[in-house]
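>>> predicted model, plus sequence, below.
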Amino acid sequence: MKIALIIENSQAAKSETVHAALKAVVEPLGHEVHHYGMYSAEDQASLTYVMNGLLAGILLNSGAADFVVTGCGTGMGSMLACNSMPGVFCGLINDPTDAFLFGQINDGNAISMPYAKGFGWAAELNLQDCYRKLFEGERGLGYPKERAEIMRRNRGILKDLKAVTCRDMLTVLKSMDQDLLKAAIAGAQFSNLFFANARDESIRAYLKSVVDARAPQTA
């Protein structure tokens, strides 16, 4: 599984702590971590929590990522932004119990975590425990087990409902503020990671045109 990590500007100084905790848990399980930034508070390309959601939508709908790990100060803004995107089902995760229940009951494809609120001593251990509860073992089995079938049906109903209430990702990309889109994909590693992994050719082609138009022209 390809897991995308996205960190916004207010918490960029904690990027390496979050990245290291995620890799320590998921890489031994055979998953890949693709870090889309921010990488430090000094990065030229700055991501807001709104851009976190937009990037999550791009990566999940294009197939460039199978799962997104993101967050902000409280985790709330990034969660809301992610859930505004088609095909993205993001949970707010504060502790390992949240992670376990989200994975078993909701079986979404993104999580948002608080990287300021409650982020104190040994915070990296809480991060690792959350990732273990989420990524170890099979998700979507239900909890309690006797309600697994109704939970599975409800996930399908929610997915169908979101498909009706949201436009497709390509339409979103073409209709949105193009300056916001350009800023969201301006990260140093976006092109290298995205174009090597994206499977949806229509999204891939449109973002290639945006990237090419943004590139400085040579005489």
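Arrived safely, thanks for sending.

>>> for the rest of this, base every contact and every neighbour count on C-alpha atoms.
Noted.

>>> what helix or strand does Ser78 sit in?
helix 76-83 (DSSP states H and E).

>>> go through the helix or strand that that helix is followed by and flag the buried ones.
Next helix or strand after helix 76-83 toward the C-terminus (DSSP H and E): strand 90-92. Across strand 90-92, burial judged by 16 or more other CA atoms under 10 Å covers 90-92.

>>> what about versus this one:
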Amino acid sequence: MTSSNRIALSSDHAAIELRKAVAAHIEAQGWEVVDIGPQTPESTHYPEHGAAAARLVASGECLLGIVLCGTGQGIMMAANKVKGIRCGVCADTFSARMIRAHNDANMLSIGARVVGEGLALDIVDAFLNAGFEGGRHATRVDMIKALED
């Protein structure tokens, strides 16, 4: 069963500080954060963190997920290997809205070495406040889902 207000949050070592800022920001909006990221700066492996957060979303334990690494690319690739996950990396608010509105993305990835904290929080807001438009986009999302089988 999906908890409608739970967000899985994780990162590698490169994005700990930004992850903490994102956590505080979304908690202030009433979201329950399930933060499974590292707490210390020792080098970690982004594929493990991306997959772990994606599993929480795919299982229904969390409604959405947000993952972060240096560029956002590697952790996004790992998350997308989990069946049922549609994760996009965004460095602007337009893309963050569109991955929800047109692609029904259930996870967002951000590069901590690409965007600053202020823009990252705006990206998170754009992602969380957008809704899936359905219609012709539903057909395309169904085509993406079919690729998993």
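Arrived safely. Here the structure is a predicted model, which is why all the values come from computation and not from measurement.

>>> so the helix holding Ser78 of structure 1 aligns onto which residues of structure 2?
Mapping helix 76-83 of structure 1 onto structure 2 (TM-score structural alignment) gives residues 73-80.

>>> follow-up on the earlier one: average gap between the helix holding Ser78 of structure 1 and structure 2?
By mean CA distance after the TM-score superposition for structure 1, the fitted helix 76-83 of structure 1 averages 0.8 Å away from its aligned residues in structure 2.

>>> sec struct for the most centrally placed residue in structure 1, please.
Structure 1 has Val68 as the residue nearest its centroid, 2.7 Å off, counting by CA atoms, centre = their mean. Following DSSP: H, G, I helix; E, B strand; the rest coil, Val68 of structure 1 is assigned to strand.

>>> I'd like to know how far it sits from Ile150 of structure 1.
According to CA to CA, to the nearest Å, Val68 of structure 1 and Ile150 of structure 1 sit 25 Å apart.

>>> now swap in Leu134 of structure 1 and tell me
21 Å.

>>> between these two, who's got more neighbours?
Between Leu134 of structure 1 and Ile150, Leu134 has the larger neighbour count (other CA atoms under 10 Å), namely 24 against 12.

>>> next up, the contacts around the corresponding residue of structure 2 for the more buried one.
Counting by TM-score structural alignment, Leu134 of structure 1 corresponds to Phe127 in structure 2. When contacts are counted by CA atoms under 8 Å, 6 or more residues apart in numbering, Phe127 of structure 2 touches 93, 96-97, 99-100, 108.

>>> in TSV: the residues you listed, plus secondary structure and distance to His13 of structure 2.
Putting the contacts of Phe127 of structure 2 into TSV (DSSP: H, G, I helix; E, B strand; the rest coil; distance: CA to CA, whole Å) gives the following:
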residue	secondary structure	distance to His13 of structure 2
Thr93	helix	24
Ala96	helix	23
Arg97	helix	27
Ile99	helix	26
Arg100	helix	27
Leu108	strand	18
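
>>> okay, Val211 of structure 1 and Asn192 of structure 1: tell me how far apart.
Distance of Val211 of structure 1 to Asn192 of structure 1, given as CA to CA: 12 Å.

>>> who has more neighbours out of these two?
Neighbour count, other CA under 10 Å: between Val211 of structure 1 and Asn192, Val211 has more, with 15 against 11.

>>> name the element the more buried one belongs to?
Using DSSP H and E, Val211 of structure 1 falls in helix 201-214.

>>> mind listing the helices for structure 2?
Ranges of helices within structure 2 are 16-27, 46-58, 73-79, 93-101, 117-129, 136-147, based on DSSP state H.

>>> grab the nearest non-local neighbour of the counterpart of Ile111 of structure 1 in structure 2.
Aligned counterpart of Ile111 of structure 1 in structure 2: Leu108 (TM-score structural alignment). Using CA to CA, 6 or more residues apart in numbering and skipping residues adjacent in sequence, the residue nearest Leu108 of structure 2 is Ile66, 4.8 Å away.

>>> is it true that the one you found touches Leu9?
Yes: look at Ile66 of structure 2 against Leu9 with CA atoms under 8 Å: they come within range, at 5.0 Å.

>>> what do these two both touch?
Residues touching both Ile66 of structure 2 and Leu9 (CA under 8 Å, 6+ apart) are Ala53.

>>> what's the neighbour count on Phe195 of structure 1?
Residues lying near Phe195 of structure 1 (other CA under 10 Å) number 16.

>>> helix or strand: which one has it?
Using DSSP H and E, Phe195 of structure 1 falls within helix 190-197.
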